[in-house]
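Engineer: 3D, please:
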Amino acid sequence: MAFMYILRCADGSYYVGSTRNSLDHRLWQHSTGNGCKYTSTRLPIELVYAEEYDRVSDAYAREKQVQGWSRRKREALIAGEYDALIGLSRKVFPKA
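Structural biologist: Have a look, this model is predicted:
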């Protein structure tokens, strides 16, 4: 079992991560300042979204996908506004 998760930090920023361990344990690590450098300077944190996967590779791939998203697209995911996700995708223009 593995998880992709999104945390809201005290400064209002979002942190996207993944873990193959217990999600509760990983949240405890973040909340005590031992999760990663980014969240350790932005305490307290709050879990705002999580997805469960059978394979850690899938959770990690999803983490990397969501890390590339805009703030608004992440907020749509958190709010469950799935229909809005496509419209919030960044436009990729062909190279000339």
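Engineer: going forward, measure contacts between C-alpha atoms and count neighbours the same way
Structural biologist: Noted.
Engineer: mind checking which helix or strand Met4 is in?
Structural biologist: Using DSSP states H and E, Met4 maps to strand 2-9.
Engineer: Counting by contacts, list what that strand packs against.
Structural biologist: Under the contact criterion of 3 or more CA pairs under 8 Å, 6 or more residues apart in numbering; DSSP states H and E, strand 2-9 touches strand 14-19, strand 45-53, helix 56-67.
Engineer: To compare with the earlier structure, here is another sequence to fold:
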Amino acid sequence: MTEETQTYSFYVLLCHDGSFYGGYSPDVHARVAAHNAGKGAKYTKSRLPVQLLYHHEFTDQHDALSAEWHFKHQSRAKKEAFLRAHGVAWN
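Structural biologist: Below you'll find the model as predicted:
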């Protein structure tokens, strides 16, 4: 019997208004569904629908939260550069 390792995802959404939203969740796909149902963050509720652009899984919760914090505290230009560096296109 193998023990499944818990993972934690840092994710980036593209909001309907063109803005980015960075978040964290142990279940990224359920969290995106919650955002699109209007049950996500206050920020995304008025910017629906949202689209998952990027996510990265971590085995350490702190690392996922740190990635989220760093993304949220960057300028728009740096967020765009981060996404491009990870092969993400959104236009």
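Engineer: care to give me the TM-score?
Structural biologist: Overlay of the two chains. TM-score (TM-score structural alignment, normalised by the length of structure 2): 0.82; 81 aligned residues with a CA RMSD of 1.5 Å.
Engineer: returning to what we had before: would you mind telling me which of the helices and strands packed on strand 2-9 of structure 1 is nearest Arg74 of structure 1?
Structural biologist: Arg74 of structure 1 lies closest to helix 56-67 among the helices and strands packed on strand 2-9 of structure 1, at 7.1 Å (CA to CA).
Engineer: could you check the angle strand 45-53 makes with that closest one?
Structural biologist: Between the axes of helix 56-67 of structure 1 and strand 45-53, defined by axes from the mean of the first three to the mean of the last three CA atoms, to 10 degrees, the angle is 130 degrees.
Engineer: so what does helix 56-67 of structure 1 touch, helix or strand wise?
Structural biologist: By 3+ CA pairs under 8 Å, 6+ apart, helix 56-67 of structure 1 packs against strand 2-9, strand 14-19, strand 45-53.
Engineer: Does anything pack onto the longest one? Which helices or strands?
Structural biologist: Read that as strand 45-53 of structure 1. Judged by 3+ CA pairs under 8 Å, 6+ apart, strand 45-53 of structure 1 is in contact with strand 2-9, helix 23-31, helix 56-67.
Engineer: Kindly recompute the last result at 7 Å.
Structural biologist: Packed against strand 45-53 of structure 1, as judged by 3 or more CA pairs under 7 Å, 6 or more residues apart in numbering; DSSP states H and E, are the following elements: strand 2-9.
Engineer: average distance between the strand it packs on and structure 2?
Structural biologist: Compared with structure 2 after fitting, strand 2-9 of structure 1 deviates on average by 0.6 Å (mean CA distance after the TM-score superposition for structure 1).
Engineer: start and end residues in structure 2 for that strand, please.
Structural biologist: Using TM-score structural alignment, strand 2-9 of structure 1 lines up with residues 8-15 of structure 2.
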